[in-house]
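K.L.:
got a predicted structure plus its sequence, pasted below:
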Amino acid sequence: HSFTPDQNDWGFTTFAPLKDLTEEHGLCVNDKVVIRVDVNVVPFDEYEEFDSRKETGFVGLKNQGATCYMNSLLQTLYNVNQFRKAVYKLPTSEDEKPSESMELALQSVFHMLQFTKGPVSTKDLTCSFGWDTMDAFQQHDVQELNRILCDRLEEKMKGTRVEGTINKLFEGHFTNYIECIHIDYTSVRREAFQDLQLVVKGCGNIYDSFDEYCQVEVLE
């Protein structure tokens, strides 16, 4: 049996044919029951009958070893329409190679996510980062990767028609207040940010996380 999205009975009807269950000796022989299961895993990209785009409207990214965090980030950025369009508009030359040009590699990944039928490789993109095979098997910090990726893209966008896109899409502002308890003094400072580190544990939703982030802190 092949387990696929179309097989909603999960193949249980073919686990044991009825004729094998009705033999004279039954299931137990010499007070023993032997159950043997052979499992052969077929990757989706090798399973010709499965069309991810047809079934879900999307295709995924191949995992190079421990790059699931990067894949999640790339798919998130890809689905920000204005970001994807800005990446497509980045100027590149015919002499550039995706494995050596981050913006060209990112354009290629986004294009394949948009138009191909099967899972997309990110090897050229990680090569453009300067990563080797071992780096792909090491878990990196997704927030740090996002910061590096956006900073590099922001630099590449300077002087082009998409200059300033990163700030327009992702920049926010918060105001930091410092108020003295025993004297009449208040400091107010407005700061820009492109990401926030929010507490998740113990918070029921994103609003609880923001409330936790904005809690008053008393400095001793």
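P.N.:
Happy to help now that I have it.
K.L.:
from now on I want contacts and neighbour counts done on CA atoms only, so please keep to that.
P.N.:
OK.
K.L.:
in the helix ranked longest in the chain, which residues are buried?
P.N.:
Under DSSP state H, the helix in the chain containing the largest number of residues is helix 142-157. The neighbour-count criterion (16 or more other C-alpha atoms under 10 Å) identifies V142, N146, C150, L153, E154, K156, M157 as the buried residues of helix 142-157.
K.L.:
my read is that the third one contacts N167, right?
P.N.:
Same thing as C150. No. C150 sits out of contact with N167 when judged by C-alpha atoms under 8 Å, with a separation of 9.5 Å.
K.L.:
ok, back up a step: got the contact list for the following helix or strand past the longest helix of the chain?
P.N.:
Downstream of helix 142-157, the next assigned helix or strand under DSSP states H and E is helix 165-170. Residues from elsewhere that reach helix 165-170, judged by C-alpha atoms under 8 Å, 6 or more residues apart in numbering: Q82, F83, A86, C150, L153, E154, M157, Q194, D195.
K.L.:
buried set for helix 165-170?
P.N.:
T165, I166.
K.L.:
chain center to that helix: distance?
P.N.:
20 Å (C-alpha atoms, centre = their mean, to the nearest Å).
K.L.:
ok, C180 - how many residues close by?
P.N.:
Using other C-alpha atoms under 10 Å, C180 has 12 neighbouring residues.
K.L.:
and it, how far from L219?
P.N.:
Distance, C180 to L219, using C-alpha to C-alpha, to the nearest Å: 10 Å.
K.L.:
closest to the centroid, which residue in the protein?
P.N.:
S72 (0.4 Å; C-alpha atoms, centre = their mean).
K.L.:
now do the contacts for it.
P.N.:
S72 neighbours (C-alpha under 8 Å, 6+ apart): none.
K.L.:
assumed it was part of a helix.
P.N.:
Yes. Assessed with DSSP: H, G, I helix; E, B strand; the rest coil, S72 lies in a helix.
K.L.:
dropping in the other structure now:
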Amino acid sequence: MLQGLFDEDGGGDADFSYQITSSSSAKSTVERPPAPRNQTNLCGLQNQGATCYLNALIQTLLFTPEFREPLFSLSAKDLNLPPYSTDSGQTSSIGTTLKVRKIIVELQRLFAEMLLLNQQACSSIRLTDSFGWQSNETFDHQDVHELNRLLFDAIQKSLQGTKQSNLIRTCYEGSTINYTQCKKCQKVFKRIEDYQDLPLVVQDSPNLQNSLANMFTIHEHLIGDNQYRCSSCANTLCDAE
């Protein structure tokens, strides 16, 4: 359902950059000032329709300093903001069109607003615009797990060529090693799997440590209809664990 939400121009090979055209004209509007922060001194996010799942994800990323601070460390030059550009022949004069790493720019902007502005909630419209979302997509409640995976993929692509190109891998990727021992030949087989999230069973688990232990440290016995096909035993089915 979310597969195309981060595709620009309707294509799957987007480079996650967009065109910003400098302009000297600005539209002046008079708006009611936003309400200040309450006693919690925290800033929320305005709901665009059904974006509570996105708001929760953004708040999680904001309060992960290992992600937030490297993102803030990217300079205007890193992001191809004016007066810098991807083409050496371009200048920063009025009307110059520059390619910008838009998702990163808008994440920086939104994080800064949520940390510094004295208001109860900030708007995420500029961020969702940078995703390439249409207005109707903000009214569809999506799966936050799938959104997280696609957003990380979009951020990873947007960071290519910068000093933080491995940010997602460094912060959120890991590896599990699965060992299987054939009971017939006693050979141990190892399989490495990369992950960005860990599936956990919460029902009947008193705490996180117990759930992790049940998922990753308890031996599984491969017997009966669930035998292991051992390559060292001529691909025959064998008991294993």
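P.N.:
Looks like it arrived, so ask away. Since the model is a prediction, treat every value here as computed from it, not as a measurement.
K.L.:
could you get me the TM-score between them?
P.N.:
Remark: TM-score between the superposed chains equals 0.68 [TM-score structural alignment, normalised by the length of structure 1]; 172 aligned residues with a C-alpha RMSD of 2.5 Å.
K.L.:
aligned partner of the residue nearest to the centre of structure 1 in structure 2?
P.N.:
Aligned by TM-score structural alignment, S72 of structure 1 pairs with A56 of structure 2.
K.L.:
Three-state assignment for V188 of structure 1, please.
P.N.:
Strictly by three-state DSSP, V188 of structure 1 counts as strand.
K.L.:
neighbours around it, how many?
P.N.:
By other C-alpha under 10 Å, neighbour count at V188 of structure 1 equals 10.
K.L.:
what's the closest non-adjacent residue to it?
P.N.:
Excluding its sequence neighbours, the residue lying closest to V188 of structure 1 (C-alpha to C-alpha, 6 or more residues apart in numbering) is Y177, at 4.8 Å.
K.L.:
now swap in P34 of structure 2 and tell me
P.N.:
Q119 (5.8 Å).
K.L.:
quick one: contacts for that neighbour?
P.N.:
P34, A35, P36, R37, C43.
K.L.:
distance check, the last one against R37 of structure 2.
P.N.:
Applying C-alpha to C-alpha, the value for C43 of structure 2 to R37 of structure 2 is 7 Å.
K.L.:
these two: which has the busier surroundings?
P.N.:
Using other C-alpha under 10 Å, the more surrounded residue of C43 of structure 2 and R37 is C43, with 20 against 15.
K.L.:
so what does the more buried one match up with in structure 1?
P.N.:
Using TM-score structural alignment, C43 of structure 2 pairs with V59 in structure 1.
K.L.:
so that match makes contact with S52?
P.N.:
Yes. Counting by C-alpha under 8 Å, S52 is a contact partner of V59 of structure 1 at 5.6 Å.
K.L.:
one step back: what stretch of structure 2 does the longest helix of structure 1 fall on?
P.N.:
So helix 142-157 of structure 1 sits over residues 144-159 in structure 2, by TM-score structural alignment.
K.L.:
leaving out the residues flanking it, which one is nearest to A121 of structure 2?
P.N.:
Nearest to A121 of structure 2 is G44, by C-alpha to C-alpha, 6+ apart, at 4.2 Å.
K.L.:
burial check on that neighbour, number of neighbours?
P.N.:
G44 of structure 2: 17 neighbours (other C-alpha under 10 Å).
K.L.:
what are the buried residues along stretch 64-76 of structure 1?
P.N.:
So stretch 64-76 of structure 1, judged by 16+ other C-alpha under 10 Å, has buried residues Q64, T67, C68, M70, N71, L74, Q75.
K.L.:
what is the nearest of those to M134 of structure 1?
P.N.:
For M134 of structure 1, the nearest member of those is Q64. The distance, counting by C-alpha to C-alpha, is 10.0 Å.
K.L.:
the nearest residue to the closest one once chain neighbours are set aside: neighbour count?
P.N.:
Spatial nearest neighbour of Q64 of structure 1, chain neighbours left out: A136 (5.9 Å); criterion: C-alpha to C-alpha, 6+ apart. Counted with other C-alpha under 10 Å, the neighbours of A136 of structure 1 add up to 19.
K.L.:
what about the residue of structure 2 most remote from its centre, is that helix, strand or coil?
P.N.:
Centroid-distance maximum for structure 2: K184 at 44.2 Å, with C-alpha atoms, centre = their mean. What three-state DSSP gives for K184 of structure 2 is coil.
K.L.:
residues contacting the equivalent of it over in structure 1?
P.N.:
In structure 1, the residue equivalent to K184 of structure 2 is H182, according to TM-score structural alignment. For H182 of structure 1, the contact set (C-alpha under 8 Å, 6+ apart) is empty.
K.L.:
how much space between H182 of structure 1 and E217 of structure 1?
P.N.:
Counting by C-alpha to C-alpha - H182 of structure 1 and E217 of structure 1 are separated by 16 Å.
K.L.:
cool, and L73 of structure 1?
P.N.:
Distance from L73 of structure 1 to E217 of structure 1, by C-alpha to C-alpha: 32 Å.
K.L.:
for the match of C43 of structure 2, helix, strand, or coil?
P.N.:
Assignment for V59 of structure 1 (three-state DSSP): coil.
K.L.:
is it true that the residue nearest to A121 of structure 2 touches L115?
P.N.:
No. G44 of structure 2 is not in contact with L115 according to C-alpha under 8 Å; the separation is 10.1 Å.
K.L.:
mutual contacts of these two, please.
P.N.:
Contacts common to G44 of structure 2 and L115, judged by C-alpha under 8 Å, 6+ apart, are absent.
K.L.:
how near is N136 of structure 2 to L42 of structure 2?
P.N.:
For N136 of structure 2 relative to L42 of structure 2 (C-alpha to C-alpha), the value is 29 Å.
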